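>>> predicted model and sequence follow; I will ask about them next.
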Amino acid sequence: MTSRFEGRVAIVTGGASGIGAAIAERLANEGARVAVLDRDNPDNRHHWEECDVSDSGRVDRAVEAVANALGRIDIVVNNAGIGAQGDVGTNSDEEWTRAWEVNVAGMARVSRAALPYLRESDGASIINMASIAATAGIQQRALYSATKGAVLALTRAMAADHLHEGIRVNCVSPGTADTPWVGRLLQQAPDPDAERAALEARQPHGRLVSAEEVAQAVVYLADPGNRSTVGVCLPVDGGMDALRLRPR
């Protein structure tokens, strides 16, 4: 591995498991000092700050603690999020509020807290985690899709606002990924094997996206060498959004 992030500090929210853990590992392998903001402590390799991104006070304290402990902040990966199932008539007001507070406002809180430190970096980057649900209509994902569509719009607005400050903002849009959350959904299905096969068939390349593939996309966007990549949504979805293949 090259050390393209040597001397840089990255925050990864929701970095204790799944995609977040893969991102934290990949950034660390390439030289970054990584701080995980999560309610759970992932391991002893990365700096950890307990944080609930739906709480502004806890976010502010966690980000300040990272800056004090590691000396700087160069990269913020807003990965923390929660899922939701059902059509528009399914979820309660409380579920809508909770998903919005975590999936959208949570990204704004972390970014807001990190901005003073990012402005001091010579290679600042924010990467938000969107989803294929932001651009493709997916059944039984009304609430989740609404939050991820907001993430996409937020990313582009942030990119426009902060480009002149030297802070690049982009997002990654994974397809259905092989994560613990998806695994729990599969186990709740009447026929988990059939449900997994249906999810795999929905993606043109015929399988679930791996957490490591998403991490690679994040690392590309975070790389200060890619200074002309700004305001983009990078799909990692096996062609689900862009391709329309004929049935085999």
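Cool, got the structure. Residues are numbered from 1 along each chain as shown.

>>> please make it C-alpha for all contacts and neighbour counts, starting now.
OK.

>>> residues making contact with whichever strand in the chain runs longest?
Of all the segments of type strand in the chain, defined by DSSP state E, the longest one is strand 167-174. Contacts to strand 167-174, defined as CA atoms under 8 Å, 6 or more residues apart in numbering, come from residues 118-119, 123-132, 134, 152, 155-156, 158-159, 162-163, 209, 214, 217-218, 221, 227, 229-237.

>>> likewise for stretch 117-126?
Counting by CA under 8 Å, 6+ apart, 67, 72-78, 111, 165-170, 221-224 sit against stretch 117-126.

>>> and that stretch, what's buried?
Neighbour-count burial for stretch 117-126 flags 117, 118, 119, 121, 123, 124, 125, 126 (criterion: 16 or more other CA atoms under 10 Å).

>>> ditto for stretch 224-244
Applying 16+ other CA under 10 Å to stretch 224-244 flags 224, 229-241 as buried.

>>> in strands, which of these fall?
Those of the buried residues of stretch 224-244 lying in strands (DSSP E): 233, 234, 235, 236.

>>> tabulate those residues (a markdown table), appending distance to residue 48.
What follows is those, written out as a markdown table (distance: CA to CA, whole Å):
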| residue | distance to residue 48 |
| --- | --- |
| 233 | 28 |
| 234 | 28 |
| 235 | 29 |
| 236 | 27 |
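
>>> residues making contact with the lengthiest helix in the chain?
When the chain is parsed with DSSP state H, its longest helix is helix 142-162. Helix 142-162 is contacted from outside by 83-88, 91, 96, 99-100, 103-104, 128-131, 133-135, 137-138, 167-171, 230-233, using CA under 8 Å, 6+ apart.

>>> try this one next to it:
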Amino acid sequence: MDLQLSEKRVLVTGGTRGIGRAIVEAFLDEGATVGYCARDADAVTTTQEGLRGRGPATGSVVDVGDAEALAAWVDACAQAMGGIDVVVANVSALAIPDTEENWQRSLNVDVMHTVRLVRAAMPHLERSDAASIIAISSVSGRESDFASGPYGTAKTAIVGYIHGLAFQLADKGIRANTVSPGNTYFEGGVWASIETGDPALFEMAVGLNPTGHMGTPAEVAAPVVFLASPVASRISGTNLVVDGALTRGIQL
């Protein structure tokens, strides 16, 4: 299936590892031009080298918790690419323990970076004929689990925010959707850390998966790219759960 993403201009926050990196790669494979960012300069350099020859991608060092830096990055990318068609808010502080600091970090990084990314990109999205907003939430935003608290609450807020955007922007032809992954395993990720640091929790989490295993970043990236594409032109305001039947609640 041709997703009609050739030469579409895409921004992805947190694009150097895990789900974010897989999303960048998937868009490039569909012929899109991608700007991505991360806080770690070495990670951006390494990713840029790894993407060489895959397609037009430009990495930048940006702390998405810095409102001015995030807005400046969006404007610079729009100028360099000649506009913006798709934004993907992927970064999370992964601030799980219930502390005052983690509440602040989750709200500033997970929630407000999503809001600020949309605000900064909006003038450019309004000029696109295929405008799409995607935010990465989590199954922890859909049901209570060990990550309830700062992380889970922030992820719930993201789903609500994006659903409201879909309603508010429909008459402008701008779509907004959320993707909520279940536990996703990759080297250097949170579950790889838990596997060695808390084997009992890791074993319990794997056991909850009806498939018998966790997902991969690529398995999350594929539905993200589909939802963002013009092929999904009638889908807006949805929260697509990508969890291998992990969650038990019926989504009505």
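Structure's in. What do you need? These figures come from a predicted structure and were not determined experimentally.

>>> kindly provide the TM-score of these chains.
Comparison of the two superposed chains (TM-score structural alignment, normalised by the length of the first structure) gives a TM-score of 0.90, and 237 aligned residues with a CA RMSD of 1.6 Å.

>>> please identify the helix or strand for the residue lying farthest from the centre of the second structure.
Largest separation from the mean C-alpha position in the second structure: residue 200, at 28.2 Å (CA atoms, centre = their mean). Residue 200 of the second structure is part of helix 199-208, with elements assigned from DSSP states H and E.

>>> so after that helix, what's the next helix or strand?
helix 217-228.

>>> ok, which stretches of the stretch 51-200 of the second structure are helices?
67-81, 100-105, 113-125, 150-169, 190-197, 199-208 (DSSP state H, counting those that start in this stretch).

>>> what's the closest of the ones you listed to residue 19 of the second structure?
For these, proximity to residue 19 of the second structure was assessed by CA to CA; helix 190-197 is nearest, at 11.8 Å.

>>> the first structure: matching residues for the closest one?
Mapping helix 190-197 of the second structure onto the first structure (TM-score structural alignment) gives residues 181-188.

>>> the matching stretch vs the second structure, mean deviation?
Stretch 181-188 of the first structure: mean distance to aligned residues in the second structure after superposition is 2.0 Å, counting by mean CA distance after the TM-score superposition for the first structure.

>>> now that stretch: buried residues?
Judged by neighbour count using 16+ other CA under 10 Å, the buried positions of stretch 181-188 of the first structure are 182, 186.

>>> check stretch 24-35 of the second structure too.
Buried, per 16+ other CA under 10 Å, within stretch 24-35 of the second structure: 24, 25, 26, 27, 28, 30, 31, 32, 33, 34, 35.

>>> pick out the most distant pair among the residues you listed.
30 and 35 (14.5 Å).

>>> what does residue 70 of the second structure correspond to in the first structure?
Matched to the first structure by TM-score structural alignment, residue 70 of the second structure sits across from residue 59.

>>> right, I mislabeled it, should have said residue 91 of the second structure
Aligned partner of residue 91 of the second structure by TM-score structural alignment: residue 80.

>>> quick one: contacts for the nearest residue to that match once chain neighbours are set aside?
Closest residue in space to residue 80 of the first structure, ignoring its immediate chain neighbours: residue 14 at 4.1 Å, by CA to CA, 6 or more residues apart in numbering. Shown in contact with residue 14 of the first structure (CA under 8 Å, 6+ apart): 20, 21, 36, 37, 38, 39, 78, 79, 80, 81.

>>> among these, which are located in strands?
Reading strands off the contacts of residue 14 of the first structure with DSSP E, I get 36, 37, 38, 78.

>>> in ChimeraX, select just the buried ones from these.
The following ChimeraX line selects those of these that are buried, judged by 16+ other CA under 10 Å:
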select :36,37,38,78
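
>>> got a markdown table for the ones in strands among the contacts of residue 14 of the first structure, with distance to residue 202 of the first structure too?
Listed next are those as a markdown table, based on distance: CA to CA, whole Å:
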| residue | distance to residue 202 of the first structure |
| --- | --- |
| 36 | 32 |
| 37 | 32 |
| 38 | 31 |
| 78 | 26 |
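
>>> and which of the ones in strands among the contacts of residue 14 of the first structure is nearest to residue 178 of the first structure?
Closest to residue 178 of the first structure, out of all of these and judged by CA to CA, is residue 78, at 19.0 Å.

>>> gap between the closest one and residue 20 of the first structure?
Going from residue 78 of the first structure to residue 20 of the first structure by CA to CA, to the nearest Å gives 9 Å.
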